[in-house]
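J.: heads up, no residue letters with this:
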């Protein structure tokens, strides 16, 4: 029987917890966490960065436990090495902490931690690691709608990964750049970037992600038949379909089919999307499913408003704006001025909140 691998990000978060105990000299808790981390590492998916982080924290742990009993003679040389090690360890601490915040959809908090990591970037003596930082920073800025900053970092990441010949990473960076231009409504440029990425992609999972992004671009332009085609093509790829990204495409496919008044088919797909969103515990898409169901199945305004409130609370302001604008269109067709004004205010506040760069998200 094959044992399920533990995501490296989860192990990284546990190492952060362990290192925090070392910093506070919590000997017993640090020892317990060290054992827990070592057990997790046996089942962790491959990730050299996390292994390096573990090695450095284990070194610090041993130093803490040995105390003054350490017998080292090469003091000056060791002090120099340890100084650089300390800076690199701080970099990894903030970077891995930022990844954990990002994975838990606390994007502003992730940016705050990545900015701290950036101050130690000069101590990272590895171009792959440097470009990975740029990629993560760019994607985090993208998630809080800071497109100018996101583009700057992502372009550096794409160029760097191309030089190093890491196709998955430069395709990922390029795909997000395409998504940014689509959200800025520069659709021709977005589709050029995404189609170029699709043509050079030989990895089913990444091809699915690019196809989904093209589907989202079509949806934004109200080209719903084309959007359905792209979402379905993404789900035809087995590796993509069986992943968290497949859940996202199913949610968006259901949404698009409702827009095309194909309610029976849409409800069937929405049911599967809801189950997947709950399985992956993906807040944004659990809420999107709630919005879709409240709008197109139950006609329940309280359910819809609760979905928008949850997105606001999570700091997903682009999504608030996007869904509020959809509601404006729906109520315009009904001639319901009261609700038009209500959701216009919601969309406007969403646009204002997108410009905020505060680190208050917890």
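T.: Happy to help now that I have it. Keep in mind that this is a model prediction, so the values were computed, not measured.
J.: all contacts plus neighbour counts: C-alpha atoms, from now on.
T.: OK.
J.: quick one: secondary structure of residue 359?
T.: Secondary structure, DSSP: H, G, I helix; E, B strand; the rest coil: residue 359 is coil.
J.: buried ones in whatever helix or strand residue 329 lives in?
T.: Element membership of residue 329, judged by DSSP states H and E, is helix 317-334. Neighbour counts using 16 or more other CA atoms under 10 Å place 317, 318, 319, 320, 321, 322, 323, 324, 325, 327, 328, 331 of helix 317-334 among the buried residues.
J.: after that helix, which helix or strand is next?
T.: For helix 317-334, the following helix or strand on the C-terminal side (DSSP H and E) is helix 337-354.
J.: and the angle from that following helix to helix 317-334?
T.: If you take axes from the mean of the first three to the mean of the last three CA atoms, to 10 degrees, helix 337-354 sits at 160 degrees to helix 317-334.
J.: against that first model, consider the following:
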């Protein structure tokens, strides 16, 4: 009978749906080996069905999300990710309901990876319009976490806190998601640092460290030490910052973790601020070479800023190039923090004219931050189509 669906097809679709969902769960939990195994099983099963576009699109979406995971957790080159992105772009505007949500959600994650923060928010907000088609409560929490993360990076503190509180309300219902609670605590603590409440931020980081120890997650123990080190650096507690960053470094070097570069940068930064320029330069060389090797534009800019401010004689071009990078990616939070630091250092050196220039950058960045809602509803679709830096890659 025309249009009928056989029992065999129904069974096949049920099996494929189950495998696709298992694969996505493995991806979200960064279970590399399990995700790779399920990816191969799905590819085999997908080959056995004909013409079901929903399964084909969902498979392509998860393949893209898989490549996002692999490029992050295994610090690999991004050719496969870029190829998956190009394949997926062909379906823009042709997906509905849940698939529409996943498309824009994953695109937002890709934009965030490249530090295209405004494009990331526009993609996420477009995904939010289709979130109602997703029944899984944990997926809602995942989405709220990602929104909180990008708003945190843009120093949109209160938006970030609003979304992270929504995520925590869901994660706290499930004892099996304590690791997600830890990540939420990191975002809360980061926002508290921006509010200059270092004491409460430290309590959140220490709470996360204790949870990580209780669930025996060595990776999250290391990330907790990294964050404690960053918080101590912000407070000027350089000795304690170095101590915690070295604990993180020991783990990340062994695992060649994606946070390795971030840790080395923070060690160089801490040692420079503490006046130990030999140690600062040693970490700079190590980190800068790694940034070049992995083509990490963000950290190339940040290491150059350290070189220009602390480790070279009057190398202001490097500092300005770093700020040009931040501005081109609308990284107003980084401009705010680093321009203030540069202004303070130069003022102490008696270079009042140059310090004034960087204080003005602080004022300009804070004006951008205080605008709050950066993208109007009418701009969302335009940004998704016309953002000039949409194609490319960026390793976090």
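T.: Done, it's in. Just so you know, these numbers come straight off a predicted model, no measurement behind them.
J.: if we can go back for a sec, where in the second structure does the helix holding residue 329 of the first structure fall?
T.: Under TM-score structural alignment, helix 317-334 of the first structure corresponds to residues 332-349 of the second structure.
J.: alignment lookup: residue 105 of the second structure to the first structure.
T.: Residue 105 of the second structure maps onto residue 95 in the first structure, by TM-score structural alignment.
J.: just list the residues touching its match, thanks.
T.: By CA atoms under 8 Å, 6 or more residues apart in numbering, residue 95 of the first structure lies in contact with 113, 114, 117, 133.
J.: outside of the match of helix 317-334 of the first structure itself, list whatever touches it.
T.: By CA under 8 Å, 6+ apart, stretch 332-349 of the second structure touches 153-155, 309, 323, 326-327, 352, 354-359, 361-363, 365-366, 368-369.
J.: okay, how far is it across stretch 89-96 of the second structure, tip to tip?
T.: 15 Å (CA to CA, to the nearest Å).
J.: what separation do you get for residue 253 of the first structure and residue 265 of the first structure?
T.: From residue 253 of the first structure to residue 265 of the first structure the distance is 10 Å (CA to CA).
J.: who has more neighbours out of the two?
T.: Ranked by neighbour count (other CA atoms under 10 Å), residue 253 of the first structure and residue 265 place residue 253 first, with 29 against 13.
J.: how about that one, what's its match in the second structure?
T.: Correspondence of residue 253 of the first structure to the second structure, assessed by TM-score structural alignment: residue 267.
J.: give me the residues contacting the host helix or strand of that match.
T.: Taking DSSP H and E as the definition, residue 267 of the second structure sits inside helix 260-273. Outside of helix 260-273 of the second structure, the residues within contact range by CA under 8 Å, 6+ apart are 226, 230, 233, 238, 241-242, 245-246, 248-249, 252-253, 277, 279-284, 286-287, 290-291, 299, 302-303, 306, 310-311.
J.: next: stretch 204-219 of the first structure.
T.: Outside stretch 204-219 of the first structure, the residues that touch it by CA under 8 Å, 6+ apart are 168, 171-172, 175, 178-179, 182-183, 187, 191, 194, 197-198, 201, 224, 226-231, 233-235, 237-240, 245, 249, 252, 256.
J.: if we can go back for a sec, how far away is the match of residue 253 of the first structure from residue 371 of the second structure?
T.: For residue 267 of the second structure, the distance to residue 371 of the second structure - CA to CA - is 33 Å.
J.: cool, and residue 7 of the second structure?
T.: In terms of CA to CA, residue 7 of the second structure sits 57 Å off from residue 371 of the second structure.
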